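Q: Okay, structure incoming, though there's no sequence with it:
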């Protein structure tokens, strides 16, 4: 990387918080902080609590590296506070964060632009105990959680009952409303964008079940094939969709777009599931892995993200 940041920046790394993704955020944040210190910056590590504004007012960093995952660090709340405090920060701004964390709002932006996404509908959790909202198999997921938190795949075998049992463990016990989408069979793909460049495509092959929270963050449960062994036209379409999603949503720094690909249907079988505006930066995370694949080290990656914030 030719354009390096000054070595005397004071960077506050926000991590932790109280979302379902707290532990992942702590791992991401400490990895980022270690890299920034290695690069010669002064780093203040902040495990976010509800006194964050007071803490930041005392610390007064040059820039904040937002390593939070989930709400309120990824949904626009923290971004709005940082805007009011006039502190620069990494990753996407408030409006983009509000839209991208909401799967239905994201569809309203991307589908009219020609980006294929599964079309579902919002359902009351109480209604799934009466009848299926869609033909099986289908997926139920919270509207604004990341890392596959709370995702349930309802199959023809009736693995949650038929209809779904009120007392069976699932997202319907935690959320009043859920997004129901058709289940897309096939392969799990993902593409990271850094700055204005889509990096490459990774295929994710889980050893058991689907690519859920445990599969994402437990070593050995998922095989990362990077670059993915897929036809050139599918790889090109993934790169195109990911970059366009990044641009349409107004993402900054880095994002990661996740896909399902029904390989029996060619390009017609590729669907965007979501765009993550603050992807993980853990040792198992996909953005650092793809960056390495194209010749960008972890330390260079965090520098690039901070540079765009400034």
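A: Looks like it came in fine. These numbers were taken from a predicted model, which means no experiment stands behind them.

Q: CA only for contacts and neighbour counts going forward, please
A: Noted.

Q: And stretch 282-292, what's buried?
A: Buried residues in stretch 282-292, defined by neighbour count with 16 or more other CA atoms under 10 Å: 282, 284-291.

Q: just curious, which of these is nearest to residue 24?
A: residue 282 (7.2 Å; CA to CA).

Q: Quick check, that closest one in contact with residue 31.
A: Yes. With contact defined as CA atoms under 8 Å, residue 282 counts as touching residue 31 (6.6 Å).

Q: quick one: residue 292 is in a helix?
A: Yes. Assessed by DSSP: H, G, I helix; E, B strand; the rest coil, residue 292 belongs to a helix.

Q: how close does it get to residue 285?
A: 11 Å (CA to CA, to the nearest Å).

Q: first vs last residue of stretch 61-80, how far apart are they?
A: 17 Å.

Q: My error: substitute stretch 143-161 in the last question.
A: This stretch, stretch 143-161, spans 23 Å end to end (CA to CA).

Q: And for it, what's in contact with it?
A: 20-21, 69-71, 101-104, 136-142, 164, 168, 170-171, 177-179, 183, 211-213, 216, 276 (CA atoms under 8 Å, 6 or more residues apart in numbering).

Q: Please, where are all the strands along the protein?
A: For the chain, the strands defined by DSSP state E occupy 10-15, 42-47, 63-66, 121-124, 138-141, 152-154, 177-182, 187-194, 197-206, 222-225, 254-261, 270-276.

Q: Looking at those strands, which is nearest to residue 310?
A: The closest of the strands of the chain to residue 310 is strand 63-66. By CA to CA, the value is 7.4 Å.

Q: Take this one as well and set it beside the first:
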């Protein structure tokens, strides 16, 4: 009997972590660890705490599958730890991770690369809470969080900004990004090995693609491929590839976009360097639409980490799933 693709390989799956997205990461990590075991790997599930370096130094895995989301795990910090330890790891490197997590800096890089991004700017949260810094409708979001944590929509006619910005329990940093609200379609594009997969149209159950809409079963409806004009569809693919390249990303990313179908305006909001791998996540769904099941997606992500230092992949093909592998 032929051995499984990852037989004999030790993979440490980093999950959980210290961020506000811990619960999502636990689910992503569980799903990926289960897939890696089905693929024959020896899997160590590592709940990434401040002793991560010591834990990994003792485990000595062949590769780390980074299933962390949010601050510390997705912003270049853990990537720096892994670089220092000399361990191969999945997804983007230190600089790309740090850039993509910082909304203000990534927008500047993307705009310079010709990617259409929303206007707006960075404000101290207390300044943003005193009075409208731009005419509603607009969006307020932490500068370095994901999964729509701490995001507020300020609708036309609102008397004042969100009071939550000055709440004693606010933990999302002192600076917030404020952008004009773009009406229309909520879109996502997965990019794998630099190539866009397809465009998903997202219809949140509550009208806003918040944390619950992202991760609760039935929280949103995903339409693949998105219902939009062909020219705008192709532009969404192209902008997502441009953004992936401009930030220096590797492996799999997901771009979030908005499309104003009345005025034909398409903007790219941000790039997620470690997209979710939960049962409701968009990238596995897009991969499946391209004929790549979840296990093959996880295998490719792991192989990609192995291949970066020129040592070659684990399996024999080395191809992006769905291109020419059977």
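A: Good, I have the coordinates. Since this is a predicted model, take the numbers as computed values, not measurements.

Q: Just the buried ones from the contacts of stretch 143-161 of structure 1, in PyMOL syntax?
A: Selecting the buried subset of the contacts of stretch 143-161 of structure 1 in PyMOL, with 16+ other CA under 10 Å as the burial test, is done by:
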select buried, resi 20+21+69+70+71+101+102+103+104+137+138+139+140+141+142+164+170+171+177+178+179+183+211+212+213+216+276
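
Q: Return the subset of the contacts of stretch 143-161 of structure 1 lying in helices.
A: By the criterion of DSSP state H, membership of the contacts of stretch 143-161 of structure 1 in helices covers 101, 103-104, 213, 216.

Q: pretty sure residue 193 of structure 2 is in contact with residue 249, am I right?
A: No. Using CA under 8 Å, residue 193 of structure 2 is not in contact with residue 249, being 9.2 Å away.

Q: ok so, going back, closest one of the ones in helices among the contacts of stretch 143-161 of structure 1 to residue 12 of structure 1?
A: Minimum distance to residue 12 of structure 1 across these is 23.2 Å, recorded for residue 101 (CA to CA).

Q: Excluding sequence neighbours, find me the nearest residue to that closest one.
A: Leaving out its chain neighbours, the residue that sits closest to residue 101 of structure 1 by CA to CA, 6 or more residues apart in numbering is residue 144, at 5.1 Å.

Q: any idea how far the one you found is from residue 20 of structure 1?
A: From residue 144 of structure 1 to residue 20 of structure 1 the distance is 12 Å (CA to CA).

Q: same question, residue 10 of structure 1
A: The gap separating residue 10 of structure 1 from residue 20 of structure 1 is 29 Å, by CA to CA.

Q: who are the neighbours in contact with the aligned residue in structure 1 for residue 178 of structure 2?
A: For residue 178 of structure 2, the aligned position in structure 1 is residue 180, judged by TM-score structural alignment. For residue 180 of structure 1, the contacting residues are 120-123, 133-134, 138-141, by CA under 8 Å, 6+ apart.

Q: What residues does residue 4 of structure 1 make contact with?
A: If you count contacts by CA under 8 Å, 6+ apart, residue 4 of structure 1 has them with residue 303.

Q: Residue 234 of structure 1 corresponds to which position in structure 2?
A: By TM-score structural alignment, residue 234 of structure 1 lines up with residue 232.

Q: Nearest residue to its match in space, please, no chain neighbours.
A: In space, not counting the residues next to it along the chain, residue 232 of structure 2 is nearest to residue 266; the distance is 7.4 Å by CA to CA, 6+ apart.

Q: Now check structure 1 for the residue matching that neighbour.
A: Aligning on TM-score structural alignment places residue 266 of structure 2 opposite residue 270 in structure 1.

Q: Over to residue 115 of structure 2?
A: Using TM-score structural alignment, the partner of residue 115 of structure 2 in structure 1 is residue 115.

Q: And for residue 222 of structure 2?
A: Aligned partner of residue 222 of structure 2 by TM-score structural alignment: residue 224.

Q: Now that match. Nearest residue, chain neighbours left out?
A: According to CA to CA, 6+ apart, the nearest residue to residue 224 of structure 1 is residue 204 (5.0 Å).
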